[in-house]
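A.B. asks: Structure of the sequence below:
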Amino acid sequence: MRAIAFLAVMPAVAFVVHPSQAQDAAAGEKVFTKCKVCHIADQDKNMVGPSLKGVIGRTAGTHPNFSYSAAMIAAGKSGIKWDEPTLTTYLHAPQAMVKGTKMTFPGLKDDKDIANVIAYLKQFSK
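C.D. replies: Next up is the predicted model:
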């Protein structure tokens, strides 16, 4: 009986404690220093890249007063919204997801870094 209970609980425990699920906004702030060259997250101010304040839930290519590439505008028109799964894919390889984007950043390779950056951005998307 204990073995059955253990097997029933393990998938839930694995989901909760799996390292790729962990998000640390403070660690994400450190990783975000790579992004600060072009973006700001805590203010609604465009720089070389658009402001990332409120990015979670935003349709791609729609932040006001920013000159997006035609590719990013088309991505938004196709239905891309910045949620966790979409940002995860984009942050791995921006040019692979949106061919023709003006963003020249090669991407983040570490899933933990991406999860942490998303946790950091969430603070400014409420």
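
A.B. asks: Please make it C-alpha for all contacts and neighbour counts, starting now.
C.D. replies: Will do.

A.B. asks: Looking at this protein, which helix is longest?
C.D. replies: Ranked by residue count, the top helix of the chain under DSSP state H comes out as helix 2-17.

A.B. asks: And the strands in this protein?
C.D. replies: Using DSSP state E, the chain contains no strands.

A.B. asks: tell me, what residue is most central in this protein?
C.D. replies: Leu87 (3.4 Å; CA atoms, centre = their mean).

A.B. asks: who's in contact with that residue?
C.D. replies: When contacts are counted by CA atoms under 8 Å, 6 or more residues apart in numbering, Leu87 touches Ile118.

A.B. asks: Grab the nearest non-local neighbour of Pro106.
C.D. replies: With sequence-adjacent residues excluded and distances taken as CA to CA, 6 or more residues apart in numbering, Pro106 is closest to Ala93, at 6.1 Å.

A.B. asks: Please give the structure of this sequence too, so both can be compared:
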Amino acid sequence: MKPCWLSLALGLAGSLLATTASAAPDAAALARGEQVYARCAACHAIEANRTGPQHCGLFGRRAGTAPGYADYSKAMRASTTVWNEKSLNVFLRDPMKAVPGTAMGYAGVKDDAERADLIAWLKQASRPGVACTVRH
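C.D. replies: Now for the predicted structure:
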């Protein structure tokens, strides 16, 4: 007979593994997200600033602070948003509503599934030292 604490620990570990496994995006979702990101490529890139800021290191970074990018709107620089799945979902749905005064003149990604796939792909592709290199 297993001690009570061992059964509890094994049950929690199994739940954590199941949650982690279900949270990981599948290859098809990542491929769809990369296709959606192609729409962003006119102004953005993962590894370099363009008309818009680079996305390398995006998650966990405060809005308006990409390294080496100086052309932020006053609204974006003043924003207290920290980029994560939730804040990106709100911003990418309607950038001008999420940050009034933003210079990003894009209507947003209105389709919920496309936005979720894009965010999953961005999370993977924008990890410094793993999938991109921050350039100043």
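
A.B. asks: now what about the TM-score between them?
C.D. replies: Put the two chains on top of each other and the TM-score (TM-score structural alignment, normalised by the length of structure 1) is 0.76; 105 aligned residues with a CA RMSD of 2.1 Å.

A.B. asks: thinking again about what came up before, for the longest helix of structure 1, what is the distance to the chain centroid?
C.D. replies: Distance, stretch centre to chain centre, for helix 2-17 of structure 1: 29 Å (CA atoms, centre = their mean, to the nearest Å).

A.B. asks: Please apply the same query to stretch 54-62 of structure 2.
C.D. replies: Taking mean C-alpha positions (CA atoms, centre = their mean), stretch 54-62 of structure 2 and its chain are 8 Å apart.

A.B. asks: tell me, that stretch lands on which residues of structure 1?
C.D. replies: Under TM-score structural alignment, the counterpart of stretch 54-62 of structure 2 in structure 1 spans residues 51-59.

A.B. asks: quick one, what contacts His39 of structure 1?
C.D. replies: Shown in contact with His39 of structure 1 (CA under 8 Å, 6+ apart): Asn46, Met47, Val48, Gly49, Pro50, Ser51, Leu52.

A.B. asks: The fifth one and Phe66 of structure 1: what is the separation?
C.D. replies: Remark: distance between Pro50 of structure 1 and Phe66 of structure 1 (CA to CA, to the nearest Å) = 6 Å.

A.B. asks: of the two, who's got more company?
C.D. replies: Counted by other CA atoms under 10 Å, Pro50 of structure 1 and Phe66 do not tie: Pro50 has more neighbours, with 22 against 15.

A.B. asks: Surely Pro53 of structure 2 touches Ala66?
C.D. replies: Yes. Using CA atoms under 8 Å, Pro53 of structure 2 makes contact with Ala66 at a distance of 6.2 Å.

A.B. asks: Restricted to buried residues, select the contacts of His39 of structure 1 in PyMOL.
C.D. replies: Only the buried entries of the contacts of His39 of structure 1 go into this PyMOL selection, using 16 or more other CA atoms under 10 Å:
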select buried, resi 46+49+50+51+52
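
A.B. asks: Same list (the contacts of His39 of structure 1) but as CSV, adding distance to Ile114 of structure 1.
C.D. replies: CSV is the format used below for these (distance: CA to CA, whole Å):
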residue, distance to Ile114 of structure 1
Asn46, 22
Met47, 21
Val48, 21
Gly49, 18
Pro50, 19
Ser51, 18
Leu52, 15
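
A.B. asks: Out of the contacts of His39 of structure 1, the closest to Ser125 of structure 1 would be?
C.D. replies: Among the contacts of His39 of structure 1, Leu52 lies closest to Ser125 of structure 1 (CA to CA), at 8.3 Å.

A.B. asks: Now the closest one. Nearest residue, chain neighbours left out?
C.D. replies: Ala41 (4.5 Å).

A.B. asks: What residues does that neighbour make contact with?
C.D. replies: Applying CA under 8 Å, 6+ apart, the residues near Ala41 of structure 1 are Ser51, Leu52, Lys53, Gly54, Leu121, Phe124.

A.B. asks: run the last query once more with 7 Å
C.D. replies: By CA atoms under 7 Å, 6 or more residues apart in numbering, Ala41 of structure 1 lies in contact with Ser51, Leu52, Lys53, Leu121, Phe124.
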